[in-house]
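sequence first, then the predicted structure, then my questions.
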Amino acid sequence: MLGLELATAARKRNSTLYSVFQPLLQLNTGELAGYEALIRSTTNDTPECLFQFARSAGFLYELDVMSMKRSVSAYFAEMFDKNNSPLLFVNIFPSTLLNPSFSMFVCNEKSDST
């Protein structure tokens, strides 16, 4: 039920979350280094507002993990050569890294992808 509270809150705010990918370039060569995954909303909510709302409602971890999961899934769904795709950089809140559930999330996602 990951993100159930978040999905309910997003519906109440009439918001749909989706990922976009910002190209990251090597400054010295101009070559593509990879992409940064960014979360966006169909409403006028900025990412900052979304995460502040999630923090105040008590589900920052759920939003952060859901954002990561959606971003990784969307990114690799768009890649033609999944074995040779550019690096994907994903932002993570320090509190998410420290959450006891995070290591279990990573292990589950890793086993699902193999």
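Thanks, I have the structure now. What you see is a predicted model, and the numbers here were worked out from it, not measured in a lab.

C-alpha only now, for contacts and for neighbours.
Noted.

what's downstream of the lengthiest helix in the chain, the next helix or strand?
Longest helix in the chain by number of residues (criterion: DSSP state H): helix 60-78. For helix 60-78, the succeeding helix or strand toward the C-terminus, using DSSP states H and E, is strand 87-90.

list the buried residues for that next one?
The neighbour-count check on strand 87-90 (16 or more other Cα atoms under 10 Å) flags Leu88, Phe89, Val90 as buried.

next SSE after that strand?
That would be, after strand 87-90 and using DSSP H and E, helix 94-98.

that following helix: what's the following helix or strand?
helix 100-113.

any idea which of the buried residues of strand 87-90 is closest to Leu50?
Proximity of these to Leu50 (Cα to Cα) peaks at Val90, which lies at 16.7 Å.

roughly how far does the closest one sit from Ala77?
Per Cα to Cα, to the nearest Å, Val90 is found 16 Å from Ala77.

and Phe51, how many neighbours?
Neighbours of Phe51 under the rule other Cα atoms under 10 Å: 18.

so which strand or helix has it?
Taking DSSP H and E as the definition, one finds Phe51 inside helix 47-57.

run the chain-centre distance for that helix.
14 Å (Cα atoms, centre = their mean, to the nearest Å).

can you check stretch 38-56 too?
How far stretch 38-56 lies from its chain's middle: 12 Å, per Cα atoms, centre = their mean.

take this one as well and set it beside the first:
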Amino acid sequence: MSIRRVVPNVRVQPEGLARNREFYGLLGFEEVMNQGWIMTLAAPSAPTAQVSFLTEDATGPVVPDMSVEVDDVDAAYAAVRASGAEIVHTLRDEEWGVRRFFVRDPAGRVVNVLGHR
């Protein structure tokens, strides 16, 4: 299994989406995704350099602290379950084209582990 990208997730109030788009635009980031509740900004010269801003999570119980995209989310889920780590949001296919689950890391942070279908 390999990691494709790691994205910090920042919880914001709804008005924070536009403010952060403007602020991080000053540093060269551009909006690459906006679903109303999540907005992702990326560096045009390095598209996997990203940061996401969330007002909520559309189907998850919490806003995860970070997202890790892997090439085999099913293998990641099996490994995490076998380790005994706490699954916060079970493995599922989401309507926006990802398969994902949430797990709590040893420091208590919630990690969204995903793969694109």
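The structure has been received and is ready for your questions. Computed from a prediction, not measured in an experiment: that's the story for all the values here.

TM between them?
Superposed pair, TM-score by TM-score structural alignment, normalised by the length of the first structure: 0.25. Supporting alignment: 51 aligned residues with a Cα RMSD of 4.2 Å.

could you say what helices and strands the longest helix of the first structure packs with?
Helices and strands touching helix 60-78 of the first structure, by 3 or more Cα pairs under 8 Å, 6 or more residues apart in numbering; DSSP states H and E, are strand 17-25, strand 32-41, helix 47-57, strand 87-90, helix 94-98.

tell me which residues of the longest one come out buried.
Buried residues in helix 47-57 of the first structure, counted by 16+ other Cα under 10 Å: Leu50, Phe51, Phe53, Ala54.

how close does the third one sit to Phe105 of the first structure?
Using Cα to Cα, Phe53 of the first structure is found at 23 Å from Phe105 of the first structure.

element containing Met39 of the second structure, please.
Per DSSP H and E, Met39 of the second structure falls inside strand 38-43.

whoops, Asn112 of the second structure was the one
Assigned by DSSP H and E, Asn112 of the second structure falls in strand 110-116.

quick one: contacts for the residue lying closest to Leu87 of the first structure once chain neighbours are set aside?
Leaving out its chain neighbours, the residue that sits closest to Leu87 of the first structure by Cα to Cα, 6 or more residues apart in numbering is Gly34, at 4.4 Å. Applying Cα atoms under 8 Å, 6 or more residues apart in numbering, we find Gly34 of the first structure in contact with Pro23, Leu24, Leu25, Pro86, Leu87, Leu88, Phe89.

distance to Ser41 of the first structure for these - can I get that in JSON lines?
Shown next, in JSON lines, are these (distance: Cα to Cα, whole Å):
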{"residue": "Pro23", "distance to Ser41 of the first structure": "19"}
{"residue": "Leu24", "distance to Ser41 of the first structure": "22"}
{"residue": "Leu25", "distance to Ser41 of the first structure": "25"}
{"residue": "Pro86", "distance to Ser41 of the first structure": "25"}
{"residue": "Leu87", "distance to Ser41 of the first structure": "24"}
{"residue": "Leu88", "distance to Ser41 of the first structure": "20"}
{"residue": "Phe89", "distance to Ser41 of the first structure": "19"}
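
from those residues, which is closest to Glu62 of the first structure?
Glu62 of the first structure lies nearest to Phe89 out of those, by Cα to Cα, at 18.9 Å.

hang on, isn't the closest one packed against Ala37?
Yes - with contacts defined as Cα atoms under 8 Å, Phe89 of the first structure counts as touching Ala37 at a distance of 6.1 Å.

got a list of what Val103 of the second structure touches?
Residues counted as contacts of Val103 of the second structure (Cα under 8 Å, 6+ apart) are Val80, Ala85, Glu86, Ile87, Val88, His89, Val110, Val111, Asn112, Val113.
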